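In: Need the 3D shape of this:
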Amino acid sequence: MIQKNPPNKEIETFLQSTDHFIYHTPLFRQFIETSFSCNYQLICSYEKDKISALLPVVKITSKIFGNRLISVPYQEYGGFCGDSSTLPKLLNFIQNEHRKGTEFLEIKGSIIPKLNPSDSLCKKSSLQKADRYKRFVLPLSSEEEVWKNIQKSKRKAVKKAQKAGVCRILTTSDLNEFYKLYLENMRRFGSPPYSKQYFINFFEIIETKGYGKIYGTFIEGKLASALLGFTYNKRVHITTAISNPKYAAARPSDLMHWKFITWAIENHYQSFDFGLVREESGQFEYKRKWGAKLQELPSFFLALKTQEIPTLLDPSNNKYKLAIKIWQHLPLKFTELMGMSIRKKLGM
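Out: Sure, this is the predicted structure:
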């Protein structure tokens, strides 16, 4: 049996006995639905009247970009949790329900590598695998051990930043200053920004439950950098890192990373996930210097109408590169007004 969005209590009981991350939870569904006004479906398969597997999915509709299903949009990771042998049932259900009017299903790589579909499961389920990104994950042990494995230049940068600035956890009172810096960074990156309401929801729904936090480094009383991460099930996943180039020489970004890492160690977290990265990007070397381990991060596609793996959001796509260059030159207010609607249509 397959059921969409069964009672929260059933889902929470199932999650207590299986490895998963925050995007599998009803709480995260609330966060995304509140932020993007979408229908975040937790599709569950059942064995003997109990949930055996769960796949979070959102349908993204756009006249320009087409209609598709994504697990999970607006985040770096996705995929199912539970018994992998029931995944074909879930995919068959999706195929039958969305065969008309939907181009494809994208299942993003899991934050838990063992939950990614195996090659045999891909073949059985007609999933196409795409390798576009890698990820850096830092295993956490003692503070001394982690510090020892950080590259010497990075340790020196942390010490320099400790003399120049102060790092602390941000609160809603810091939101205006944080969001202004965030907008400036997103334009510089050439990427549409989230709305301020997204971060208000983060504080109200996620942070208050202890499932996320934002660290910020202040220099001369000004916010010089900030780092947002989800903190769930003994894993920290960093999703947003911003900084003011004016203070780059003081290395505020290194200080906030180290503060977040030490917090995670003190609270017995097992890993600090720097998030996805492209091998040719500047972030690749930055994340490597922290002693993090490079891991594969494949995505999986199930054709519904189209037979080709989409390339619209592939960083190697020339149209994607052109869109970045155009966005970098738009007025800041325009990016704020249009960013969230574009993200919603792209599912990014």
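In: Please make it C-alpha for all contacts and neighbour counts, starting now.
Out: Fine.
In: what sits against residue 15?
Out: Counting by CA atoms under 8 Å, 6 or more residues apart in numbering, residue 15 touches residue 25.
In: This structure: strands as residue ranges?
Out: Here the chain has its strands, by DSSP state E, at 2-4, 40-47, 50-60, 68-71, 81-82, 104-107, 127-139, 166-169, 212-219, 222-232, 235-243, 271-277, 293-303.
In: and of those strands, who's closest to residue 335?
Out: Among the strands of the chain, the nearest to residue 335 by CA to CA is strand 235-243 (16.3 Å).
In: and residue 245, how many neighbours does it have?
Out: 12 (other CA atoms under 10 Å).
In: picking up where we left off before, can I get the strands of the chain in TSV with mean neighbour count?
Out: Listed next are those as TSV, based on neighbours: other CA atoms under 10 Å:
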stretch	mean neighbour count
strand 2-4	16
strand 40-47	21
strand 50-60	23
strand 68-71	24
strand 81-82	23
strand 104-107	25
strand 127-139	18
strand 166-169	18
strand 212-219	22
strand 222-232	22
strand 235-243	20
strand 271-277	22
strand 293-303	19
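In: before we go on, could you also do this sequence so I can check it against the first one:
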Amino acid sequence: MISIDILEQKDSQKWDSFIRSSNHSSVYHLHFFKTVIEKTYHHKSYYLVASEDNIVKGVLPLFVIKSPVFGNALVSLPFCDYGGIVTSDDTCGRLLLDKAAELAVSLKISEIEFRQTTEQKYFTDTICAGSLKLSKKTGKVRMKLELPDNQDALFSTFPAKLRSQIRKPQKENCTGKNGGVELLDDFYDVFVHNMRDLGSPVHSKALMRNMLEASPDNRLFVIYHNATTPVACSMVCGFNDIAINPWASFKRTYQKISPNMLLYWEMLCYSIEKKYKYFDFGRSTPGEGTFKFKEQWGAKPEQLFWYHYNTRVIPEDEPNGKKEKFIKVWSKLPLPVTRVLGPVIRRQVHL
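Out: You can find the predicted model right below:
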């Protein structure tokens, strides 16, 4: 019989072994991410394990995200593109879903989100005795590039325009570095600028620091102009045979010299050097600007499936006038203000 239990610290290695052996898991499913989120934002977690005869059959990592403004939610997983139930057994998946529903009832939470990378049949139209209704969101894709064995082979696949765009920042005296916490201040300087310009509250610097300290497979990249001025930045997280890019930013004032093109080239070269087979550019909406940007590098779309339970069915393209107004106002705020207030708000936004 399959039992569902909450993960104990002593079983964290068993959890990670299961995650690394699955074809439908991600770096964010690893136990270190639990520690990172708890340490950074102090959110309560429930890591559920389905087991039979002491063998792990499936897992579901959940965080409780509380907000007096946005409401409370159970999310798998917050602040990243991928999460959800990991199992190859539909019966096991259903049991984990039912346990999540039980948690929602006991915690008096009316919103649950599962960020799956594959379609699952066990997500029913309603849960919690019909009080929570399913909205299946399929408007996003992950952009994934298969990597060759060497940099020259990859460069030769690029169209002439892209090759020229990569060379341009090099001609403008831009250079790149990759490393750990020693680059964090320069990374965050660029990150704060970019998030403000996008109208989005910035994450706490502690999140990146904790990510770097949690795993040697997490790496920062910074592009400098004239050797000293940070103008673009990103992070790469390694997992099995794939390098994942959760964040990438550049300063709009340096857009003419295209530092972001050199940034992505540096990440791709690093990924090839470390023998990763794939590079994940992250989530995009088909047809939009970020999708086309990633597509030019040769990345191919893979459908994402986000299963969202709420008290009502929410249309995927439902307009949000308040969000648009917030973005407009936030993008005009002074940087010091966004640096202080950003993390306070961002910890409450689970997207």
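In: just to revisit the earlier point, so which of the strands of structure 1 comes closest to residue 91 of structure 1?
Out: Residue 91 of structure 1 lies closest, by CA to CA, to one member of the strands of structure 1: strand 293-303, at 8.2 Å.
In: want to try JSON lines for the strands of structure 1, with distance to residue 34 of structure 1 as columns?
Out: Shown next, in JSON lines, are these (distance: least, CA to CA, whole Å):
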{"stretch": "strand 2-4", "distance to residue 34 of structure 1": "19"}
{"stretch": "strand 40-47", "distance to residue 34 of structure 1": "10"}
{"stretch": "strand 50-60", "distance to residue 34 of structure 1": "13"}
{"stretch": "strand 68-71", "distance to residue 34 of structure 1": "17"}
{"stretch": "strand 81-82", "distance to residue 34 of structure 1": "23"}
{"stretch": "strand 104-107", "distance to residue 34 of structure 1": "22"}
{"stretch": "strand 127-139", "distance to residue 34 of structure 1": "28"}
{"stretch": "strand 166-169", "distance to residue 34 of structure 1": "24"}
{"stretch": "strand 212-219", "distance to residue 34 of structure 1": "17"}
{"stretch": "strand 222-232", "distance to residue 34 of structure 1": "17"}
{"stretch": "strand 235-243", "distance to residue 34 of structure 1": "19"}
{"stretch": "strand 271-277", "distance to residue 34 of structure 1": "24"}
{"stretch": "strand 293-303", "distance to residue 34 of structure 1": "26"}
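In: From residue 180 of structure 1, how far off is the aligned partner of residue 251 of structure 2 in structure 1?
Out: Using TM-score structural alignment as the criterion, residue 251 of structure 2 maps onto residue 244 of structure 1. From residue 244 of structure 1 over to residue 180 of structure 1 the distance is 11 Å, taken as CA to CA, to the nearest Å.
In: Give me the more crowded residue out of these two.
Out: Ranked by neighbour count (other CA under 10 Å), residue 244 of structure 1 and residue 180 place residue 244 first, with 17 against 13.
In: Show the contacting residues for that one.
Out: Each residue near residue 244 of structure 1 by CA under 8 Å, 6+ apart is listed here: 181, 185, 223, 224, 225.
In: got a list of what the residue lying closest to residue 162 of structure 1 once chain neighbours are set aside touches?
Out: Among residues not flanking residue 162 of structure 1 along the chain, residue 255 sits closest, at 6.6 Å (CA to CA, 6 or more residues apart in numbering). Contact analysis of residue 255 of structure 1 by CA under 8 Å, 6+ apart lists 157, 158, 159, 161, 162, 167, 217.
In: got it, and residue 283 of structure 2?
Out: By CA under 8 Å, 6+ apart, the residues touching residue 283 of structure 2 are 81, 140, 141, 142, 143.
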